[in-house]
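K.L.:
Whatever this is, show me its structure:
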Amino acid sequence: MSEVTAKDLMKEFNLDLVNDEESVTYRSIPTSDISRPGMEMAGYFTYYPAERIQLLGKTEMSFYDKLSEADKKDRMERLCTYDTPAIVISRGMEPPKDLIESANRTGVPVLAGNLKTTRMSSQLTTFLESRLAPMTAIHGVLIDIYGIGVMITGSSGVGKSETALDLVRRGHRLVADDSVEIRQEHDGVLVGQAPDLIRHLLEIRGIGIINVMTLFGAGAVRNFKRIGLTIDLETWDQKKQYDRLGLDEETIKIFDTDLTKITLPVRPGRNLAVIIEVAAMNFRLKRMGINAAEQFSERLNTVIEDGEQEDF
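P.N.:
Prediction:
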């Protein structure tokens, strides 16, 4: 999880700092939840979520304007705490003098933007959820195959990068090679990307580092992709029994999300790129309700039942 402060919000949304910069403390924003302090403007601070960004829109400011001078000062002093990471004013409205003075005393950055309040709240929430999402890194390759984010894992030297290169040559898009940074943006949603240092790069043993975007064009890469399927490559083991029907679905757990996992044995002569393409298309069909393995099983059961009836 990366640290986010009011500086990041200023840069991302082109917000202006309207109070004294020397007095401001850029505190870490711990949550993606946004608070619109309507009840607090009315004087009810019992459950005030001070650790959230406070968003003041037209409704809050119009109510504030109707307060007495003493109440105005009181509300702003109680609104600006040492835990408050930022106060954002939407619609380009002028910040009240009492807010500026209270924010300067506690070091709270007061930011102003021109977006409408609802739109501002939505964009802030989306940005913070993305930046504050739990993150981990997994050794592997991430490829966008027919719109499915396929993460290829396996031991070092098994052929992940070579397979990725073959898939790129077949028109699919590379997201990450060697290390995949994964963040959980929502429940059941895992998004993978490459670390900045190795973005668009692919390592091929015997050749070295190649730049996929330079060699194959901008259409051969993308910066991030939602992960839907995991394919684990392993050296073929003659003693191991591999799944031949596809009825048993294996999964792996990353954070709170279960991902479908397919184990592919690797040996000379197998065209892994084609097999992985088919696996991605078959996974897509399953999500659409078409399962070839189950259809075959039903046909087989029907044939067996018809044969038993004929015996009688």
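
K.L.:
Please count neighbours and contacts with C-alpha atoms only from this point.
P.N.:
Fine.

K.L.:
Pretty sure residue 87 sits against residue 108.
P.N.:
Yes. Counting by C-alpha atoms under 8 Å, residue 87 touches residue 108, with 7.2 Å between them.

K.L.:
So which of these two has more stuff around it?
P.N.:
Ranked by neighbour count (other C-alpha atoms under 10 Å), residue 87 and residue 108 place residue 108 first, with 29 against 23.

K.L.:
Here is the second sequence; please produce its structure so I can put it next to the first one:
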Amino acid sequence: MSNKSVSVKELVENTHLNVFSGSEYLDRPITTSDISRPGLELTGYFAYYPSERIQLLGITETSFAKHLEEKDLQEYMTKLCQPDTPAFVISTDIEPPVELIRAAKTAQIPILESKLNTSRVLSNMTDYLEAKLAPRQSIHGVLVEVYGVGILITGDSGIGKSETALELVKRGHRLIADDRVDVHQHDEQDIIGQAPKILSHLLEIRGIGIIDVMTLFGTGAVRSETRIDLIVHLDVWEKGKKYDRLGTGNDKQQIFDVEVKQLNIPVKPGRNLAIIIETAAMNFRANTMGYNATKMFDEELNGLIKNNSAADQPKPDEGK
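P.N.:
Just a heads-up that it's a prediction; the model follows:
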């Protein structure tokens, strides 16, 4: 369970739910993104009732409830209303059972409703709560979106991350965060990055100070968040140090449970980092679509070596 919480009011405002009753109790906290659909509980089985979850009732649950004796239904609905139960959500524009309305009012638990079907309501709430309650960490770097690819630029302070981001913005790409990037894991494959609220849209350029990218370049130059697809680490050029020239490196950085591909780019005067990062983004997209120039080069080179080796072999009649 996360140590964070989201209020029922925030859930209502961000998932297009309506308040059926209990509007004065919307400050109740939600501490887990898991949603419960009380099916077994309507048969009287409460041994493993996850009362801390939002309780979602759809057509199946409400239809089954109609066939219960009024006394039993009132008992079960009362048991559903525990002190840590955040809210009840009724989908598909269904009228909540009267017994639930009474029990929820007594327990001071809000009842929410939606015209959407149960699957859609469940998906909307889960997506929102997972994003808000997921563990977060801050990474020193700059996050930009280049040709639809989320790129986290990292490197030592003063190496030129913010200046590179500014050049990318001028070339039509978008800034998400500068200096500090807050990241969280969205699912098994995706890491999402965004700017802290106080730093949103801002970029620090040494010698100039802090600039508001949205004010100077327009709303199309910024974005609130993006998936981190690629990490570009800017490394100070060192003479004699070996760098990957063919793109055969397989460096990755693990963020939570996800491994993100990392490119290490040597930095020295005269290198246009913005163009290099644009090219890295385009190459990344080509790789995801199955095209790998390095792999094709290796295959063609190996074929050429093989053919030349075969040509150098003596023919059967030679030497007689």
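
K.L.:
Once they're superposed, tell me the TM-score.
P.N.:
The TM-score (TM-score structural alignment, normalised by the length of structure 1) is 0.92; 310 aligned residues with a C-alpha RMSD of 2.0 Å.

K.L.:
By residue count, what's the longest helix in structure 1?
P.N.:
Ranked by residue count and defined by DSSP state H, the top helix of structure 1 is helix 292-311.

K.L.:
Have a look at how far, on average, that one is from structure 2.
P.N.:
Mean deviation of helix 292-311 of structure 1 relative to structure 2 after superposition (mean C-alpha distance after the TM-score superposition for structure 1): 1.7 Å.

K.L.:
now what about that helix, what contacts it?
P.N.:
Applying C-alpha atoms under 8 Å, 6 or more residues apart in numbering, the contact partners of helix 292-311 of structure 1 are 245, 246, 247.

K.L.:
Shouldn't the first one be within a strand?
P.N.:
No. Under DSSP: H, G, I helix; E, B strand; the rest coil, residue 245 of structure 1 falls outside any strand and is assigned coil.

K.L.:
State the number of residues packed around it.
P.N.:
11.

K.L.:
still on that earlier bit, quick one: the longest helix of structure 1 aligns where in structure 2?
P.N.:
Under TM-score structural alignment, helix 292-311 of structure 1 corresponds to residues 293-312 of structure 2.

K.L.:
circling back: would you reformat the contacts of helix 292-311 of structure 1 as JSON lines and include distance to residue 45 of structure 1?
P.N.:
Shown next, in JSON lines, are those (distance: C-alpha to C-alpha, whole Å):
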{"residue": "245", "distance to residue 45 of structure 1": "61"}
{"residue": "246", "distance to residue 45 of structure 1": "58"}
{"residue": "247", "distance to residue 45 of structure 1": "57"}
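
K.L.:
quick one: which of the residues you listed is nearest residue 206 of structure 1?
P.N.:
residue 246 (35.6 Å; C-alpha to C-alpha).

K.L.:
Please give me every residue in contact with that closest one.
P.N.:
residue 293.

K.L.:
Would you state the strands of the stretch 51-200 of structure 2 in chain order?
P.N.:
With DSSP state E, counting those that start in this stretch as the criterion, the stretch 51-200 of structure 2 has strands at 54-57, 88-90, 111-113, 136-140, 142-146, 149-155, 174-177, 180-185, 191-194.

K.L.:
so can I have JSON lines of these showing distance to residue 78 of structure 2?
P.N.:
Below are the strands of the stretch 51-200 of structure 2 laid out as JSON lines (distance: least, C-alpha to C-alpha, whole Å):
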{"stretch": "strand 54-57", "distance to residue 78 of structure 2": "13"}
{"stretch": "strand 88-90", "distance to residue 78 of structure 2": "12"}
{"stretch": "strand 111-113", "distance to residue 78 of structure 2": "14"}
{"stretch": "strand 136-140", "distance to residue 78 of structure 2": "36"}
{"stretch": "strand 142-146", "distance to residue 78 of structure 2": "49"}
{"stretch": "strand 149-155", "distance to residue 78 of structure 2": "48"}
{"stretch": "strand 174-177", "distance to residue 78 of structure 2": "47"}
{"stretch": "strand 180-185", "distance to residue 78 of structure 2": "36"}
{"stretch": "strand 191-194", "distance to residue 78 of structure 2": "40"}
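
K.L.:
from memory residue 172 of structure 2 sits against residue 221, does it?
P.N.:
Yes. Assessed by C-alpha under 8 Å, residue 172 of structure 2 is found in contact with residue 221 at 6.9 Å.
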